[in-house]
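Participant: the sequence and its predicted three-dimensional model are supplied below.
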Amino acid sequence: MSNVEANSVEKRCESRPGGEGIEVLSAREVPLGGPRAMPVRRTLPQRDRSLIGAWCFADHYGPDDVGLTGGMNVPPHPHTGLQTVSWLFTGEIEHRDSIGSHAMVRPGELNLMTAGRGIAHSEVSTPETHILHGAQLWVALPASAQDAPPAFDTYAPEPVELDGATVRVFLGTTAGSTSPVRTFSPLLGAEVLLDPGADVTFDIEPGFEVGVLVDEGDVRLRGTPLKWAELGYQPPGSSVVALRNTGETRARLLLLGGEPLGEQVIMWWNFLGRSHDDIVGYRRDWQSEIRGSGSADYRFGTVEGYDGSALPAPELPNSRLKPRG
């Protein structure tokens, strides 16, 4: 997914402290593509917290009536220095990229795209989709993998049944399940369904920091209540994540964790780099390529099969971009 905001600048979002060191991050709504601009709720990045592990971007959207909003139609756009993680609850999205990948993103199936030195892709909800509902997440690559070759992977994790919960682990390891999908830093990603009244504990690496993104229901993270679309943050130091569904209906959430990246990054528009000059170069290369004036060794390449033009980059700010993390 692209950050399609015309003025790609950092904005301050609300956060509040919870119990036992838990921090609660509220989302801000931004428009995403489509003739009537499908809204998404963005909880990462924000000024008070840029990263959770290497997770650096979280958009949560739907349930969205495609007939009213026009659904998702994100033209070809570039990425560098990160991995995109697509996870759907309802609906279907067609993915095309510049290394020739063509896949359907479906509920319960991970689609992970590694940008590395550069890739372009498009995302369009299919005509058969009536309700679109899911999350788009980005992972910052460490400096050692910033220029890795672009790649695309899919994986459909088997559900793990626990007492009071169903878990699908799409990255990393928990609940006795391990994803085979490669990441470049220690990560955890899972969808968790909690039965009404369920009280469930997940084992994690004690060096991990964790985010809990609530999609449905009344959830508590170590006793701290999280509302719909909020992201609860648990700092490193604990070997467990304690979750409770205090409601009378099923709860659904995404469990996102990882070892703190320990590096400063610059994320502007759809690029992630280490310096202002990195971003300037990525933008210059992308603009040259979509105008047909790039070198023979294209950084991003061409997305075949999309009916429309590529998305131009917004203007850079007048001041130098500053690293964060």
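Facilitator: Perfect, I can see it now.

Participant: okay, CA-based contacts and neighbour counts for the rest of this
Facilitator: Noted.

Participant: got the residue ranges for the helices in the stretch 1-150 of the chain?
Facilitator: 66-69 (DSSP state H, counting those that start in this stretch).

Participant: and for the stretch 151-300 of the chain?
Facilitator: Using DSSP H, counting those that start in this stretch, the helices of the stretch 151-300 of the chain run over 276-290.

Participant: I'd guessed Glu92 sits against Thr129; true?
Facilitator: Yes: taking Cα atoms under 8 Å as the definition, Glu92 is a contact partner of Thr129 at 6.0 Å.

Participant: more neighbours: the two, which one.
Facilitator: More crowded of Glu92 and Thr129, by other Cα atoms under 10 Å: Glu92, with 23 against 15.

Participant: ok, structure two:
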Amino acid sequence: MDRKLVSAVAASPVINDGDMELFRALPTEARESVGPFVFLDHYRHQSRRGIGDKPHPHAGIEVISYLLDGGVEHRDSQGFRDTLGPGDAQYIRAGRGMLHAEQPAGGRHGLQLWTSLPPDRKLVEPTYASFRAADIPHVQLDGAIIDVVAGDVAGAVGPMILESRTTFAVAHIDAGATIRFEVADAPELAAYVLQGALDADGTRLPKGALAVFSDGEAVVLTTPEDAGPTLVAIVGGEPAQQPLYFSGPFVMDSPERLAQAERDFVSGKMGCLDGVPF
């Protein structure tokens, strides 16, 4: 059974100042989460100006970064250092809390996403991993290539393993193409338009649209002829366990845990990076 379009959510513009363009598709007033994903930022900037280039904490979540273009250096309070380039993906299990910083090498285009850790995994030890473009499956379809980072998409399984069932892939679709592919084990699923446009069940979805689909076995995506080459992020999986409490970079399942995360950061229990916390 093919998945059907249930709703379309427009990402909110956060920054658009001539150098940086940043849109937030999750959370919004219309939609808090899709699968375990509770945060989706899509950014593009021309200079070395970063978004998370200053040391900052995270707790209660898994952080996924995916670069379409550009490069970035990663450093964190656990001692991990890494450099990512185009097509690379990064995974941080923040758990009980850690600090990190990302310094762009120059202009950059990519995604940052958060998944909410299940309540019984909120306070696990932090960890880090990265996945090179060459190690990420690239599925060739008629009119498209799909890079599968996590989950089972189009018959390929991504190398990134998360704490919940998670689907994350990026599809590069030719103008005027229609593709159909299966997505396994993803009760909730959405497609975010990074570039170009989609035509889903007769609805045109421009750049910045998050198309939320019904449950099913396969997804059908069509790109209008006049849209040019289209980039789409496929996100979803097992629904995030409720309740969800947000406070900046922390996502917890109770006010008490949220307050504890804030105390742990201020007291230095999440570690230190470049003198932060002071």
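Facilitator: Right, received. Where do you want to start? Just so it is clear, the model here is predicted, and its values are computed rather than measured.

Participant: superposed, what's their TM-score?
Facilitator: Between these two chains, after superposing, the TM-score reads 0.90 (TM-score structural alignment, normalised by the length of the second structure); 272 aligned residues with a Cα RMSD of 2.3 Å.

Participant: ok, now which ones touch the residue nearest to the spatial centre of the first structure?
Facilitator: Nearest residue to the geometric centre of the first structure (Cα atoms, centre = their mean): Leu137, 0.5 Å. Applying Cα atoms under 8 Å, 6 or more residues apart in numbering, we find Leu137 of the first structure in contact with 55-59, 84-86.

Participant: possible to save those as JSON lines with distance to Glu123 of the first structure and neighbour count?
Facilitator: Converted to JSON lines, the contacts of Leu137 of the first structure look like this (distance: Cα to Cα, whole Å; neighbours: other Cα atoms under 10 Å):
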{"residue": "Trp55", "distance to Glu123 of the first structure": "21", "neighbour count": "30"}
{"residue": "Cys56", "distance to Glu123 of the first structure": "20", "neighbour count": "24"}
{"residue": "Phe57", "distance to Glu123 of the first structure": "17", "neighbour count": "22"}
{"residue": "Ala58", "distance to Glu123 of the first structure": "16", "neighbour count": "21"}
{"residue": "Asp59", "distance to Glu123 of the first structure": "14", "neighbour count": "24"}
{"residue": "Thr84", "distance to Glu123 of the first structure": "12", "neighbour count": "21"}
{"residue": "Val85", "distance to Glu123 of the first structure": "13", "neighbour count": "24"}
{"residue": "Ser86", "distance to Glu123 of the first structure": "10", "neighbour count": "24"}
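
Participant: ok, these in the second structure: which stay?
Facilitator: Comparing those with the second structure on both residues aligned by TM-score structural alignment, their matches' Cα atoms under 8 Å, the contacts found in both are 55-59, 84-86.

Participant: spatially, which two of those are the most separated?
Facilitator: Farthest-apart pair in these is Cys56 and Ser86; separation 13.8 Å (Cα to Cα).

Participant: neighbours around Gly236 of the second structure, how many?
Facilitator: 29.

Participant: tell me how far the equivalent of it over in the first structure lies from Gly211 of the first structure.
Facilitator: By TM-score structural alignment, Gly236 of the second structure lines up with Gly257 in the first structure. For Gly257 of the first structure, the distance to Gly211 of the first structure (Cα to Cα, to the nearest Å) stands at 6 Å.

Participant: now for the two: what residues contact both?
Facilitator: Residues touching both Gly257 of the first structure and Gly211 (Cα under 8 Å, 6+ apart): Ile52.

Participant: excluding sequence neighbours, find me the nearest residue to the counterpart of Ala101 of the second structure in the first structure.
Facilitator: Using TM-score structural alignment, the equivalent of Ala101 of the second structure in the first structure is Ser122. Distances taken as Cα to Cα, 6 or more residues apart in numbering place Pro76 nearest to Ser122 of the first structure, at 4.3 Å, with adjacent residues excluded.

Participant: and what of Thr166 of the first structure?
Facilitator: Leu193 (5.1 Å).

Participant: contacting residues for the one you found?
Facilitator: Taking Cα under 8 Å, 6+ apart as the test, what Leu193 of the first structure contacts is 165-167, 250-253.

Participant: strands along the stretch 1-150 of the second structure, start to end?
Facilitator: Secondary structure of the stretch 1-150 of the second structure (DSSP state E, counting those that start in this stretch): strands located at 5-10, 12-16, 20-26, 37-45, 56-58, 61-69, 72-76, 81-84, 89-93, 98-104, 108-116, 127-131, 138-141, 144-150.
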